[in-house]
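Visitor: the following block contains a protein sequence and its predicted model.
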Amino acid sequence: MDTYLVGGAVRDALLGLPPGDRDWVVVGATPQQMLDAGFRPVGRDFPVFLHPHSGEEHALARTERKSGRGHRGFVVDADPSVTLEEDLQRRDFTINAIARDARGDLVDPYGGADDLQRRILRHVGPAFAEDPLRVLRAARFMARLAPLGFEVAPETMALMRQMAASGELDTLVPERVWQELRKALAAPRPSAFLATLHACGALAAVLPEVDALYGVPQRAEFHPEIDTGIHQQLVSDMAARLAPGDDLVGFAALTHDLGKARTPAHVLPRHIGHEHAGLKPLAALCERLKVPTEHRRLAEAVCREHLNVHRLAELRDATVLELLERCDAFRRPERVARIAIACEADKRGRLGQEEADYPQGPALRRLHAAAAAVNARDLPGGAHLAGPQVGQALRKARIAAIAAARSP
């Protein structure tokens, strides 16, 4: 029985990145031997065990054979005769097919260390095409590694185009698509995820509402980048910069402009009412991918209100209160800061506007704090108010608080 450190732990150490979870491959063992050694079984589709002391995952070396459509259509063989090289061969990218033995020496049969040096994301072999999920994984890795200078190998991109054209991506279950999307939105450069999928034709299969933005023109005086798809990439990257690792903000930023794909051709490059037009495609996307409720509600608020936040200084005090109420800001106060960040990402996600000031963000938080500080029990004559009178008095007091917070 030989044990090897594999995958992301080896890759990230060679890149000098902070260590994450460590995964191990065990060669030459049976499930019974693992149980006898005190390991706890956790694998459902193939033999994976937790170390009795460290709790780290140890998987038996295995091979996989395609048996049906989709990323689940595989037959797994975890026989003790499976070699380390055979196990590494089934992995997706060369940079993930590197192992380290007990002495600390690398086992690198597919040139992953060299591809790390050259900053290339390359598939290990032709079996890559058997799993459509790997197209999304390639894009998600680019969202993380593009800031380090990584590019997708031309032959890998060509294979991904073939996979997208085959229709195999239609077999992906919504939960797995959402999982990859969520990780990409929490990565340093989400635009690389979008650009990679768009370049290979896969974005239309998994996020058609976002793919539809590419090629849609905007007014150059407001959007020097013109193309709405490019604007969306810039906004997603700005959201990642302003709220690192926050996929809630990332999802709201990703979906804020979906309505622009629905603008009639004769109206372009103007997009009148796009904020409301975007709610329907947003709902379709959320239903299809089973997006969590809080992500959906925040995205709806940003989609519907981002233009109002941009012109916050022009809104009447009562209108500001109505905006906050539509966002459920008094029951979900943590939502306000994220709305402000997503709107700032929209404003600064434009060519030449990357360092622009966005006073609307602090103003929105300040006005919300002032209104939220008003409590019904502290209203003048509150003890004598009943029914609708309480709500009316509370609304009047909150409007007054917003007005006072706006005063110099």
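Guide: Nice, thanks for sending it over.

Visitor: contacts and neighbour counts: CA atoms only from here.
Guide: Will do.

Visitor: where along this protein do the strands fall?
Guide: In the chain, the strands defined using DSSP state E lie at 2-6, 23-27, 40-41, 48-50, 57-60, 63-66, 74-77, 99-100, 106-107, 120-121, 151-152.

Visitor: helices and strands around the third one, which ones?
Guide: Same thing as strand 40-41. Applying 3 or more C-alpha pairs under 8 Å, 6 or more residues apart in numbering; DSSP states H and E, one finds that strand 40-41 makes contact with strand 48-50.

Visitor: one step back: which among the strands of the chain is found nearest to Val336?
Guide: strand 151-152 (36.7 Å; C-alpha to C-alpha).

Visitor: the closest one - contacts with which helices or strands?
Guide: strand 120-121, helix 133-145.

Visitor: so which residues make contact with the longest one?
Guide: So the one you mean is helix 133-145. 70-71, 92, 121, 128, 150-152, 160, 163, 169, 172, 176-177, 180-181, 183-184, 187-194, 196-197, 202 (C-alpha atoms under 8 Å, 6 or more residues apart in numbering).

Visitor: same check on the first one?
Guide: With C-alpha under 8 Å, 6+ apart as the test, strand 120-121 has contacts from 93-95, 115, 138, 150-153, 156.

Visitor: from the residues you listed, which two are the most distant?
Guide: Asp115 and Ala138 (14.4 Å).

Visitor: what about versus this one:
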Amino acid sequence: MKVYLVGGAVRDKLLKRPIKECDYVVVGSTPAELISLGYQQVGNDFPVFLHPKTKDEYALARTERKSGQGYTGFICDFAPEVTLEEDLVRRDLTVNAMAEDENGNIIDPFNGQTDLANKLLRHVSDAFCEDPLRILRVARFAARYHYLGFTIAPETQQLMQQMVARGEINTLTKERIWLEIEKSLEDGAINVFTDVLAEINALPIILPALIDFWSQEYSCKLAELLSKTSGEQQKIVRFCLWLKDILPEQINSLSAHLRIPNTYSNALYLFNRFAPIFSKSAPCTQQVLDLLNTADVWRRPERLTLFLATFKLLGDSQSSLANNIELASEHALAINVQAIIQQGYKGAEIKQQLDIEREKAINDVFSN
């Protein structure tokens, strides 16, 4: 049997980018042989194995034949006679259809290196249109490599647009759509991902809440904001910036449409409810307390931290206000409930007095 490094690892190695994971194709072997060598089978639809030591994925070379709708309707053949080129031709883009042998030689039957040099994302064959998930993958790659100047080949973009017109993209599950969105948020250029969807008329299907205000101007302004993001929570911060003009009452339907995790949807609701108010004028004490209560800063201080980190990116005045809100929350958090109880307050009186003292703590910060 022969083993080849394939796909993204080869692509990113040639681009001198960090390699996140290594995938391998095995030619001329069988499941029984790999199992006898200590590999652990994990694939259900086709044999994928984990290396006994590195735990990297090793897949038997295979061909695919379309057998139904969507991205799951395929029949796979993984016989030992399947060649490397037959395996590579089923892949989405030429830059992902390269392999490297054990001696470091690049096998490139579809001119992926030429497309890398020309900064083009081009489909390998007409088999591309058999898998609608590739529409989102190409949009994600366009976003990931935008900083290098990559664009989608015109013929590939036209093919994607035709797939959307035929309704292929409607077969994608909410979970798979969200996964591609989250990966684009991690890469940092979610605006480019959205631009691609808009250009191929997929935005009304994937993100209908964006169609009323998305434009090239909006995308450029968002790109400027995104360039300032950093830190562990950057995906959620970018998510909030991306959808900052969605109305709070639209968030529930958007979350259901894409099955967005609560961490994201809660952060978006908090941001879209209070950021517009605080951006227009200096907030009153009650509005700040309302923010702290809605964020549940008393039990979940990280929610306010995330809001303030995002709010600061909107401008200098917002950054200054965020610092004051942070200080006010620290003073409000320092109020001791037990001390209030010891003063003789009981039942509902405790909550009333607690709010009074928290309001005073907030007002002290903003009145200085």
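Guide: Noted; the coordinates are in hand. Keep in mind it's a predicted model, so treat the numbers as computed, not measured.

Visitor: can you map out the helices along the stretch 251-400 of the first structure?
Guide: Here the stretch 251-400 of the first structure has its helices, by DSSP state H, counting those that start in this stretch, at 274-277, 279-289, 293-310, 317-326, 334-348, 360-372, 388-406.

Visitor: wait, the stretch 101-250 of the first structure
Guide: 112-118, 133-145, 154-166, 174-185, 190-200, 203-206, 208-211, 228-242, 247-255.

Visitor: how much space separates Val6 of the first structure from Ile98 of the first structure?
Guide: Distance, Val6 of the first structure to Ile98 of the first structure, by C-alpha to C-alpha, to the nearest Å: 6 Å.

Visitor: same drill for those two, tell me which one is more crowded.
Guide: Neighbour comparison, Val6 of the first structure and Ile98: the larger count goes to Ile98, with 27 against 22 (by other C-alpha atoms under 10 Å).

Visitor: so who does the more buried one touch?
Guide: With C-alpha under 8 Å, 6+ apart, Ile98 of the first structure has these contacts: 6-7, 10-11, 88, 106-110, 112-113.

Visitor: one step back: any of the contacts of helix 133-145 of the first structure buried? List them.
Guide: 70-71, 92, 121, 128, 150-152, 160, 163, 169, 172, 177, 180-181, 183-184, 187-194, 196-197, 202 (16 or more other C-alpha atoms under 10 Å).

Visitor: hmm, back to that, more neighbours, Asp115 and Ala138 of the first structure?
Guide: Ala138 (24 against 17).

Visitor: about what we covered before: what's the closest of the contacts of strand 120-121 of the first structure to Ala376 of the first structure?
Guide: Nearest to Ala376 of the first structure, judged by C-alpha to C-alpha, of the contacts of strand 120-121 of the first structure is Ala138 at 53.1 Å.

Visitor: can you give me the neighbour number for Leu321 of the first structure?
Guide: Close neighbours of Leu321 of the first structure, defined as other C-alpha under 10 Å, add up to 22.

Visitor: Val27 of the first structure and Ala99 of the first structure, how far apart?
Guide: To Ala99 of the first structure, Val27 of the first structure is 12 Å away according to C-alpha to C-alpha.

Visitor: out of those two, which sits in the busier spot?
Guide: Per other C-alpha under 10 Å, whichever of Val27 of the first structure and Ala99 has more neighbours is Ala99, with 27 against 22.

Visitor: nearest residue to that one other than its sequence neighbours?
Guide: Using C-alpha to C-alpha, 6 or more residues apart in numbering and skipping the chain neighbours, the partner closest in space to Ala99 of the first structure is Val6 (4.4 Å).

Visitor: next: Phe307 of the second structure.
Guide: What sits nearest to Phe307 of the second structure in space, not counting adjacent residues and going by C-alpha to C-alpha, 6+ apart, is Phe271, at 6.0 Å.

Visitor: that neighbour -> the first structure?
Guide: Correspondence of Phe271 of the second structure to the first structure, assessed by TM-score structural alignment: Val302.

Visitor: wait, its match sits on Glu344?
Guide: No: counting by C-alpha atoms under 8 Å, Val302 of the first structure stays clear of Glu344, with 10.7 Å between them.

Visitor: which residues do the two both contact?
Guide: Residues touching both Val302 of the first structure and Glu344 (C-alpha under 8 Å, 6+ apart): none.

Visitor: counterpart of Gly361 of the first structure in the second structure?
Guide: Gly361 of the first structure maps onto Ala322 in the second structure, by TM-score structural alignment.

Visitor: tell me who's in contact with its match.
Guide: Contacts for Ala322 of the second structure (C-alpha under 8 Å, 6+ apart) come out as 308, 311-312.

Visitor: how many residues are close by the match of Phe271 of the second structure?
Guide: 27.

Visitor: likewise for Glu100 of the second structure?
Guide: 19.

Visitor: distance of the nearest residue to it once chain neighbours are set aside from Glu302 of the second structure?
Guide: With sequence-adjacent residues excluded and distances taken as C-alpha to C-alpha, 6+ apart, Glu100 of the second structure is closest to Ile106, at 4.6 Å. Using C-alpha to C-alpha, Ile106 of the second structure is found at 47 Å from Glu302 of the second structure.

Visitor: of these two, which one has the most company?
Guide: Ile106 (17 against 13).

Visitor: contacting residues around that one?
Guide: 98-100.

Visitor: nearest to Leu60 of the second structure among the residues you listed?
Guide: Looking at the contacts of Ile106 of the second structure and their distance to Leu60 of the second structure, the nearest is Ala99, at 13.9 Å (C-alpha to C-alpha).
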